[in-house]
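Chemist: only geometry, no sequence info:
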């Protein structure tokens, strides 16, 4: 089975792993948050890998860079929401650190991808 180009990107795989992890921890958020923080953080984390993939399918580097920037912004949204979740005791400090470390790796990779696209 052939692969799409974005499937070859390590950053896309890392973003998928972060999405899986966020979905797992947010499954334990209070039911009253299903339309609040749970929904918001899940949409944001899915946006990271989605924008990497969509940008990769764009015809120009300028467009691709814009989608990488959107992915990065969504990632920052996720991190902010993780802090809120921890403050509300929906996740532990350990979970926050683990997820933040994953996000930090993705942020570095997105920045590197953006730089490489600008250099082309």
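Modeler: Arrived safely. Keep in mind it's a predicted model, so treat the numbers as computed, not measured. Numbers count the residues shown, from 1 in each chain.
Chemist: from here on, contacts and neighbour counts on C-alpha atoms
Modeler: Will do.
Chemist: the residue lying closest to residue 37 once chain neighbours are set aside: how many residues sit nearby?
Modeler: Spatially, and ignoring its direct neighbours in sequence, residue 37 is nearest to residue 81 (7.4 Å; Cα to Cα, 6 or more residues apart in numbering). By other Cα atoms under 10 Å, the residues close to residue 81 number 18.
Chemist: how near is residue 81 to residue 118?
Modeler: Distance of residue 81 to residue 118, given as Cα to Cα, to the nearest Å: 30 Å.
Chemist: structure B:
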């Protein structure tokens, strides 16, 4: 079976897994955050993989790099939401640290991959 280019990328798979974990943990946030923090963190987490996929189908490495930049921005948004969740006591320090480490690792992987894409 044929696959899309992005389906071969480790960063896409990792971001898909990370998004599902964020979806799961955000489901434990209070109901009154449904249209605020829950929605925000889920959209940002999904956006990481979505931008990787969208960028990979572009016409150039320059465009792909641009979309990887969007993915990195979405990841930063997720990390900020995680800080908000910790401050609001929706997650404990151990949970926060686990997600933070995963986010940091994903950021490094995305940055390393992005640096391999030549723009000329």
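Modeler: Good, I have the coordinates. Quick caveat: nothing in here was measured; it's all calculated off a predicted structure.
Chemist: next, the TM-score between them, please.
Modeler: Aligned and superposed, the two chains score 0.96 in TM-score terms (TM-score structural alignment, normalised by the length of the first structure); 120 aligned residues with a Cα RMSD of 1.1 Å.
Chemist: could I get the full set of helices for the first structure?
Modeler: Secondary structure of the first structure (DSSP state H): helices at 10-26, 37-56, 61-87, 93-118.
Chemist: report the buried residues of the second one.
Modeler: Of the residues in helix 37-56 of the first structure, those buried by neighbour count under the rule 16 or more other Cα atoms under 10 Å are 37-38, 41-42, 44-53, 55-56.
Chemist: could you do the last one as well?
Modeler: Using 16+ other Cα under 10 Å as the test for burial, helix 93-118 of the first structure gives 95-96, 99-100, 102-103, 106-107, 109-110, 113-114.
Chemist: now it on the second structure. Mean distance?
Modeler: Aligned to the second structure and superposed, helix 93-118 of the first structure gives a mean residue distance of 0.9 Å (mean Cα distance after the TM-score superposition for the first structure).
Chemist: what angle do that helix and helix 10-26 make?
Modeler: 160 degrees (axes from the mean of the first three to the mean of the last three Cα atoms, to 10 degrees).
Chemist: got the angle for helix 93-118 of the first structure vs helix 61-87?
Modeler: 170 degrees.
Chemist: give me the nearest residue to the spatially most central residue of the first structure, chain neighbours excluded.
Modeler: In the first structure, the residue lying closest to the centroid (Cα atoms, centre = their mean) is residue 48, at 3.7 Å. Take residue 48 of the first structure and drop its neighbours on the chain: the residue closest to it by Cα to Cα, 6+ apart is residue 71, 4.4 Å away.
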